[in-house]
Structure formats: C-alpha cells, structure tokens
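Asks: A predicted structure for the sequence below; I have some questions about it.
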Amino acid sequence: MINAQLLQLVINASNDGIVIAEKEGEQDNILIYVNPAFERLTGYTSEEILYQDCRFLQSGDRDQQAIEIIRQTLKSGGSCREILRNYRKDGTPFWNELSLSTVKNPSDGMTYFVGVQKDVSVQVKAQQRVAQLEAQLAEVQAQLAAINATNGQNKIAD
C-alpha cells in the first residue's frame, strides 16, 4: 500500500491542477484541497480559495454547455471529461480540460469530487483558428465557383 507522504509528493509533483471538493448541500462543492499546479494555473493561492465553491473559476461565464454536463455528473455521482472556459485571478480566460470523478467515503457516506485540470488554451485556440481558416477557404471556393460559372456562361454566349 502506498503511504500518504509519497502520495502527497506525487500529487504535488503533477503538472496538472488537482483539486478535491466536498459536496455540501444540493449546490455547493467546496474546495478542500488544491495542489501547487492548480495555484500556478489559476494564479490563486490555496489560502485564497480553500473552502469556497469551485464555481468562482467561471466568474460570470456560467452559460457553457460543459457546465451543465458537469452539474449532471456531480448530481449523479459519476465522472466526466469536459473542456470549459475558466478565468485566472487576473481575469484572463483559459480553456481547461477538467476530468472529474466522484469519490465516496464508505465510512460516513460523504461525497467528494476529484478534479484534474489541464490548460488546453493553445489547442482550443488552434482549433478555433483552423475553423476560421476553413470558413475563409469555403468562402473563397464559393467565390471561385461563381466566377467559373459566370465564365462558363460567357463562353456559351460567344
């Protein structure tokens, strides 16, 4: 069996943000642990955010499809992996791939959630740029098709 000290060293060495939240009531999921990578990712220190609801990371930006999926996962006690937009302490947005899993404590039935968070901002921005370029390409192709159709009609008229 792995000892608690080694487990703590491993979690602290992770490059991905790791949080543990405790289910409190119907809506609140209170942060009870964050690792150093989470602090680096968000700009918040553990002292600033422990014992707060995790939703502060979305600021006022809670109308995201991923958030509804996460809510349902928390309600059902399952697990999910979603990409959502969060905000750092300085207000800058970042895209976060959140892997969320439920942990039940058999002794007292308390439910906890562990979240592993990875900054995927670069990948999301690249995907958005590719989509933008594809849309521009489709527009150019439509314009070329229209020009070719016009040229074809002109040749018939000659």
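Replies: Thanks, I have it.
Asks: use CA for all of it now, contacts and neighbours both
Replies: Fine.
Asks: now the element after the helix or strand harbouring residue 32, going C-ward?
Replies: Secondary structure assigned from DSSP states H and E places residue 32 in strand 28-34. Of the helices and strands lying after strand 28-34 in sequence (DSSP H and E), the nearest is helix 36-42.
Asks: give the buried residues for the helix with the most length in the chain.
Replies: If you go by DSSP state H, the chain has its longest helix at helix 121-157. Buried positions in helix 121-157, judged by neighbour count with 16 or more other C-alpha atoms under 10 Å: residue 121.
Asks: chain center to that helix: distance?
Replies: With C-alpha atoms, centre = their mean, to the nearest Å as the basis, helix 121-157 stands 32 Å off its chain's centre.
Asks: again, but for stretch 51-59
Replies: Stretch 51-59 sits 13 Å away from the centroid of its parent chain (C-alpha atoms, centre = their mean).
Asks: same check, this time on stretch 26-46
Replies: 14 Å.
Asks: equivalent analysis for stretch 112-125, please.
Replies: 5 Å.
Asks: hmm, who's touching that stretch?
Replies: 16-23, 38, 41, 74, 94-105 (C-alpha atoms under 8 Å, 6 or more residues apart in numbering).
Asks: ok, second structure coming up, stack it against the first:
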Amino acid sequence: MINAQLLQMVINASNDGIVIAEKEGEQDNILIYVNPAFERMTGYTSEEILYQDCRFLQSGDRDQEALGLIRQALDSGDSCREVLRNYRKDGTPFWNELSLSTVKNESDGQTYIVGVQKDVTVQVKAMQRVEQLEAQVAQLQAELATLKATNGANKSAN
C-alpha cells in the first residue's frame, strides 16, 4: 500500500491542478485542498481560497452550459468531464478541462469531490480559430458561386 507521504509528493508533482472539496449542503463545495499546480494555474494561493466555495473561479460567468452539467453530475454522485471558462486571480480568463469524481467516506458519510484541472486555453483558442476560418471559407465559396452564376448569366445574355 502506498504511504501518505509518497501520495502527497505525487500530487504535488502533478502538472494538473488537483483540488479536494467537501460537499456541504445542496450548493456548496468547500475547498479543503489545492495542489501547487492549481495555485500556478489560477494565481491564487491556498491560503486565499481554502474553505471557500469553488464557484469563485467563474467570477460572474455562471451561465455556462458546462456548469449545469457539472451540477447535475455532482447531484447524482456521478463523475464528469467538462470544459469551462474560469478566471485567474488577475481576471484573465482561461479554459479548464475539469474532471470531477465524488468520494463518499463510509466512516462518517461525508462526501468529497476530487477535481483535476487541465488548462486547455491553447487548444480551445485553436479550435475557435479553425471555426472562424471555416466560416470564412464557406462565405468565400458562397461569394464565388454567386460570381460564377452572375458571370454565366452575363455570357448567356451576350
């Protein structure tokens, strides 16, 4: 069996943010642990955010579809993986692939949530750029088809 010290070293060495939250009531998921990668990713220190609800990362940006899917999964005790927009301490947005799992402690019945966060901002921005380019290509193709049709009609008229 792995010892607690080795487990702590492994979690601290992870490049992904790892959080543990304690489920309190229907809405609150109170952070009780964050690893150093989470601190680097968000700009917050553990002292600033421990014992707060996790939702501060979305700032006022709470209308994201992924947040509803996460809430549904947590309410039913299911695991989930969603991409959502979070905000660093300095206010800059970043895209976060968040994997969540619930853990029930059988000895005291308390439920915990383990989250693994990966900053996927570069990937999301690349996909957004591809979508923009695809829209531009479709628009240019439509314009070209219109020009060809107009040109063909002009040749027929002459």
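Replies: Looks like it arrived, so ask away. In this text, all values refer to a predicted model and were calculated from it rather than measured experimentally.
Asks: need the TM-score from the superposition.
Replies: The TM-score (TM-score structural alignment, normalised by the length of the first structure) is 0.99; 158 aligned residues with a C-alpha RMSD of 0.5 Å.
Asks: follow-up on the earlier one: buried ones in the strand holding residue 32 of the first structure?
Replies: Neighbour counts over strand 28-34 of the first structure (16+ other C-alpha under 10 Å) mark 29-34 as buried.
Asks: repeat that for stretch 86-96 of the first structure.
Replies: Within stretch 86-96 of the first structure, the residues scored as buried using 16+ other C-alpha under 10 Å are 86-89, 93-96.
Asks: average offset between the longest strand belonging to the first structure and the second structure?
Replies: Scanning the first structure for the longest strand, with DSSP state E as the assignment, gives strand 93-104. Strand 93-104 of the first structure, aligned to the second structure and superposed, deviates on average by 0.3 Å (mean C-alpha distance after the TM-score superposition for the first structure).
Asks: run the chain-centre distance for that strand.
Replies: That offset, for strand 93-104 of the first structure, works out to 6 Å (C-alpha atoms, centre = their mean).
Asks: tell me which helix or strand comes right after that strand.
Replies: Strand 93-104 of the first structure is succeeded, C-terminally, by strand 111-119 (DSSP H and E).
Asks: where does the strand holding residue 32 of the first structure end up in the second structure?
Replies: Aligned using TM-score structural alignment, strand 28-34 of the first structure spans residues 28-34 in the second structure.
Asks: equivalent analysis for stretch 82-96 of the first structure, please.
Replies: Counting by TM-score structural alignment, stretch 82-96 of the first structure sits on residues 82-96 of the second structure.
Asks: quick one: residues in contact with the matching stretch.
Replies: For stretch 82-96 of the second structure, the external contacting residues (C-alpha under 8 Å, 6+ apart) are 41-44, 57-59, 61, 64, 66-67, 69-70, 97-99, 117-121, 124.
Asks: rewinding a little: so the strand holding residue 32 of the first structure versus strand 111-119, what angle?
Replies: Strand 28-34 of the first structure and strand 111-119 meet at an angle of 60 degrees, taking axes from the mean of the first three to the mean of the last three C-alpha atoms, to 10 degrees as the criterion.
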